[in-house]
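Q: How does the following fold in three dimensions:
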Amino acid sequence: MNLPIVVGVDGSEPSLRAVDWAADEAALRGAPLRLVYASLWERYEGAALAQDFGKPSEQVMAEDIVRTAAQRARLRQSDVRIATDVLPEEPEYALVREGHTAAALVVGSRGRSGVVEMLLGSVSLAVAAHADCPVIVLRGSHDNQVRAGTQGRVVVGIGEQATDSAALRFAVQEAELRHATLDAVRAWRCPAHESTEHPLLAGEPARLHEQHAAEVLEQALKDVPEQVGLRRRTVEGPARRVLPDASRDADLLVVGARRNPGHVGLQLGRVAHAVLHHSACAVAVVPEQV
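A: Sure, this is the predicted structure:
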């Protein structure tokens, strides 16, 4: 049985775009789609209000939101099996728990409480930092649209510990499903203390660092199936700048986030945090177990 694609909905425009993306993702995978609305309406409106006036107004709104989202998903992908749920709890906790039995979670860049499209909402950030399945965060472009599968390019960031990378496996799968080119990018930097102005040594430290980056990249990609169109790139600069630059004209940017079971708090790392805020396309954050 295929695990579902789970999408968090709250009626906002970013969440409706997430529904579109999730429906397409479910269709590509032949997976069911699960639409989840989570809110603490029950705690704030109370059981007494429900008994006196019927359903709490927030519950009525929530049910309308998931019903509308399901209709939208059916119109987009009529063959996808769809389930809905309304959960009376904090959305970040509900979605992280949903991720235990999901192939992937899909969320918008911000919810109804967001004020600026370019800022990532707290729920999206928390889910990306804690879920134990891949989390796809939809980044809004300047025309307020997110288009899935139009560029034919999936970008994946290759880290230092790239062997047996869950992020790379996910990126390969996405590229295969989309019949897209996999653009594997390894960022590298030459530490300032290794630079030299001596004419006979100029460029030598940089060359060695670039060579090491190319070796890491080659080792990481050695098991990528031959049928996947593959582009290898080593780019000088910090990964948190190189990867957002590489995301232009891409369908998806995939990065790993190391998970330490004993650690409390956000588990993203600087690179994943930066691309979530600055990528020009959707970002998939894939947990990597330490």
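Q: hey, let's count contacts and neighbours off CA atoms from now on
A: Fine.
Q: So what's the residue count around Leu75?
A: Residues contacting Leu75 under the criterion other Cα atoms under 10 Å number 12.
Q: Which residues does the strand or helix carrying it contact?
A: According to DSSP states H and E, Leu75 maps onto helix 57-76. Identification of contacts with helix 57-76 by Cα atoms under 8 Å, 6 or more residues apart in numbering yields 9-11, 16, 19-20, 23-24, 35-37, 41-42, 80, 82-86.
Q: again, only using 7 Å
A: 9-11, 16, 19-20, 23, 35, 37, 41, 82, 84, 86 (Cα atoms under 7 Å, 6 or more residues apart in numbering).
Q: from those residues, which ones fall inside strands?
A: Of these, the ones assigned to strands by DSSP state E are 35, 37, 82, 84, 86.
Q: And Ala83, how close does it get to Leu35?
A: Computed as Cα to Cα, to the nearest Å, the Ala83 to Leu35 distance reads 6 Å.
Q: Please provide the structure for the following sequence as well, for comparison with the first:
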Amino acid sequence: MSAASAAPVVVGVSPRTGSPSALRWAADYALLRQAPMVAVMAWRPPRAPAAPGGRPPGSLLSGGLPDPEHEAAEQLEGYVTAALGKGHGVECKTVRGNEVSSLLEAGAEAQLLVLGEPRPGRMASVRTGLVAPQLVTGATCPVVVMPNSAGASLTQAIESTVERAKARAAAPE
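A: Reported below is the predicted structural model:
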């Protein structure tokens, strides 16, 4: 299967942390599977500040607010570049909406959905507001949730497993 025809590996990127271990792990996996990789980050426009008298603040009328879609795209590109370096070859996609529906949609055609580390203790209690449990139960593809201590890359883990297998095969019985 060529990279052009392979289903992508989709990574959900947190706007809070940038999900660096998820990006690195997914990049290793995509390389091994010769699959394209798509980094997805959901964004929402900021709420307009309240104004007395029911009139919008002057900054809204004059167009003085920054473009949140452009800011999200720059933030995502920065996170991916920080984790993988320049020339990473990852498609960066920002989606207006909530995290769960955006990632479920992006993962519909994916071979794998990779999520960054949840905050400590957050996966233990499956509450309706948490992103990872909703994706694990709702996705149509396999989902990987990075552990909080994800240090080794997929490549290192595979190399370690291969070395142990070679050592066992070479050991006299």
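Q: Ala83 and Leu35 of the first structure: which has the busier surroundings?
A: Using other Cα under 10 Å as the criterion, Ala83 of the first structure and Leu35 rank with Leu35 on top: 26 against 15.
Q: Roughly how far does the counterpart of the more buried one in the second structure sit from Ala165 of the second structure?
A: Counting by TM-score structural alignment, Leu35 of the first structure lines up with Ala39 in the second structure. For Ala39 of the second structure, the distance to Ala165 of the second structure (Cα to Cα) stands at 34 Å.
Q: Pro118 of the second structure too?
A: To Ala165 of the second structure, Pro118 of the second structure is 32 Å away according to Cα to Cα.
Q: So between those two, which is more surrounded?
A: Per other Cα under 10 Å, whichever of Pro118 of the second structure and Ala165 has more neighbours is Pro118, with 18 against 12.
Q: that's a helix at that one, yeah?
A: No. Counting by DSSP: H, G, I helix; E, B strand; the rest coil, Pro118 of the second structure is not part of a helix but coil.
Q: what about the strands in the stretch 151-290 of the first structure?
A: Here the stretch 151-290 of the first structure has its strands, by DSSP state E, counting those that start in this stretch, at 153-157, 181-188, 230-236, 252-259, 282-289.
Q: Tell me which of those strands sits most buried.
A: Most buried of the strands of the stretch 151-290 of the first structure, by mean neighbour count (mean count of other Cα atoms under 10 Å): strand 153-157, with a mean of 27.
Q: now the angle from that strand to strand 252-259?
A: For strand 153-157 of the first structure against strand 252-259, the angle by axes from the mean of the first three to the mean of the last three Cα atoms, to 10 degrees is 30 degrees.
Q: Between strand 282-289 and strand 153-157 of the first structure, find me the angle.
A: Going by the same axes, to 10 degrees, strand 153-157 of the first structure makes 40 degrees with strand 282-289.
Q: roughly how far out does strand 153-157 of the first structure sit from the chain middle?
A: Remark: strand 153-157 of the first structure is offset 12 Å from the chain centroid, using Cα atoms, centre = their mean, to the nearest Å.
Q: And the helices in the stretch 101-250 of the first structure?
A: Applying DSSP state H, counting those that start in this stretch to the stretch 101-250 of the first structure gives helices spanning 122-130, 166-178, 204-220, 239-246.
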